[in-house]
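K.L.:
need coordinates for the below:
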Amino acid sequence: MSRTKWAEVDSYLTDKLISPDPVLKATLAANATAGLPSIDVSPTQGKFLHMLATIQGAKRILEIGTLGGYSTTWLARALPPEGRLISLEFAAKHATVARENIAHAGLSEIVEIRIGPAAESLAQLHAEGTAPFDLIFIDADKPNNHTYLEWALKFSHKGTIILIDNVIRNGEISNAQSTDPNVTGTRAMFEIIAANPRLQATTLQTVGSKGYDGFTLAIVL
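P.N.:
From the prediction side, this is the model:
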């Protein structure tokens, strides 16, 4: 079955299950106008994030990898008025676009975007004594997936949900001979999960408008 068919199915599901949303549409348009890479989560994946945060009853969310704020908006909309979302973005240009999109969505009061290498931002959060998060979404540079997971554990409490995107790498994740840093970093992440008794996890492969990939869902015990 072709990627074209996957995209057609994604389009059908989006039409049936997701109401038209001018704010989210404007976010994607602003990202495209600014020349940001088109690697946002799909609408169905965005709604999945929103529903997961809602089911969790999340009040505090950490997002590693902001891009233009599309997934950020989906997640932040699940928070209560007193909620808080901190999103970490490496590129200043991306963060500027994201802040504008977040403001347009009316979420600036509960969303904070920090700029810089995520590992450095995470270390700073730790130094500040930042409280644990209820949900952590990891969707940044894949070579550092294992590093981000280790930090996520430091910011977790019992019951925290950790979601890591793009872990299948078009099937290359099963290739032990791969030298692709995106693959090796993600395989190192899986080694941490497999060896850590604090984590219960599963991974689902996905197909759709974003191609063949998948995500890992872990719960801190």
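
K.L.:
from here on, just use CA atoms for contacts and neighbour counts.
P.N.:
Fine.

K.L.:
element containing the closest residue to residue 65 other than its chain neighbours?
P.N.:
Setting aside the residues directly before and after it, residue 65 is nearest to residue 140 in space (C-alpha to C-alpha, 6 or more residues apart in numbering), at 4.3 Å. Under the criterion DSSP states H and E, no helix or strand holds residue 140.

K.L.:
now the other sequence, so there's something to compare against:
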Amino acid sequence: MRAHDYPTPTIEECTVVDHYFANRLAPTDSVLERVLAANQAAGMPPHDVAPVQGKFLAVMVQITQAKRVLEIGTLGGYSTICMARALSEGGHITTIDNNADFALVAAQNFELAGVTERIEQRVGTALEVLATLQGPFDLIFIDADKPNNPAYLDAVLKLSRVGTTIIGDNVVRGGAVSNPNSADPNVLGVQRFLQKLATNPNLNSTALQTVGEKGWDGFSLTVVNALP
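P.N.:
Coordinates of the predicted model:
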């Protein structure tokens, strides 16, 4: 095993660093704080991306110069707002969620953030909605139920172009992703998703671990190099 340059930290120490980065590079604002409060009041699970992760998505929108963004998993729209704010003139996000009650809260959050005109909400089962969309999208963020991740990948590749960037969230699962004997449907979904990324010759992919206020997790990052 490779020697560590620094001592292995605790999650608590990582959270402190997360907040350090957020305070300097991804400071929150009253709108985002109200969005999180609204999501909590609506009884949503606390699955919103952390501030530094939201800023990462915003930076990716700018790096890729994305005009059309697709998000699978709206929840209360925190990540959607982060990306929408980063869009250049004429940019647009299509975001999908199957919970109609949560979608209503997200719509209110979009109005609060002043980004409603940049966002198209679609409510329904993601695979059914994806089958109705027209590509290509420039940036795709997959952040929904993990057992369906392999099917989501198949579906979004049909909506991609050469150069499309695909981000898959929550792929580490507290380290469980590397457990070959896991029976957790979420872990199995991520493992199959990663296997598809690894074996598709048209894709160039990597994955990174993250630690911080959301614990030990990570994301995959893929660029479509060719179409079948």
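
K.L.:
what lines up with the residue nearest to residue 65 of the first structure in the second structure?
P.N.:
Applying TM-score structural alignment, one finds that residue 140 of the first structure aligns to residue 144 in the second structure.

K.L.:
and that match, how close does it get to residue 113 of the second structure?
P.N.:
With distances defined as C-alpha to C-alpha, to the nearest Å, the gap from residue 144 of the second structure to residue 113 of the second structure amounts to 23 Å.

K.L.:
these two: which is more packed in?
P.N.:
Applying other C-alpha atoms under 10 Å to residue 144 of the second structure and residue 113 shows that residue 144 carries more neighbours, namely 22 against 19.

K.L.:
assess the claim that the more buried one and residue 73 are in contact.
P.N.:
Yes: the pair formed by residue 144 of the second structure and residue 73 meets the contact definition of C-alpha atoms under 8 Å, at 4.6 Å.

K.L.:
how about residue 26 of the first structure, what's its partner in the second structure?
P.N.:
Here residue 26 of the first structure is matched to residue 34 in the second structure, going by TM-score structural alignment.

K.L.:
now do residue 71 of the first structure
P.N.:
With TM-score structural alignment defining the correspondence, residue 71 of the first structure maps onto residue 79 in the second structure.

K.L.:
what helix or strand does that match sit in?
P.N.:
Taking DSSP H and E as the definition, one finds residue 79 of the second structure inside helix 78-86.

K.L.:
chain center to that helix: distance?
P.N.:
Between the centre of helix 78-86 of the second structure and the centre of its chain there are 11 Å (C-alpha atoms, centre = their mean, to the nearest Å).

K.L.:
what residues in the first structure pair up with the helix or strand following it?
P.N.:
Counting by DSSP H and E, the element after helix 78-86 of the second structure in chain order, helix or strand, is strand 92-97. Residues 84-89 of the first structure are matched to strand 92-97 of the second structure when aligned by TM-score structural alignment.

K.L.:
off-centre distance for that stretch?
P.N.:
Taking C-alpha atoms, centre = their mean, the mean C-alpha location of stretch 84-89 of the first structure is offset from the chain mean by 11 Å.
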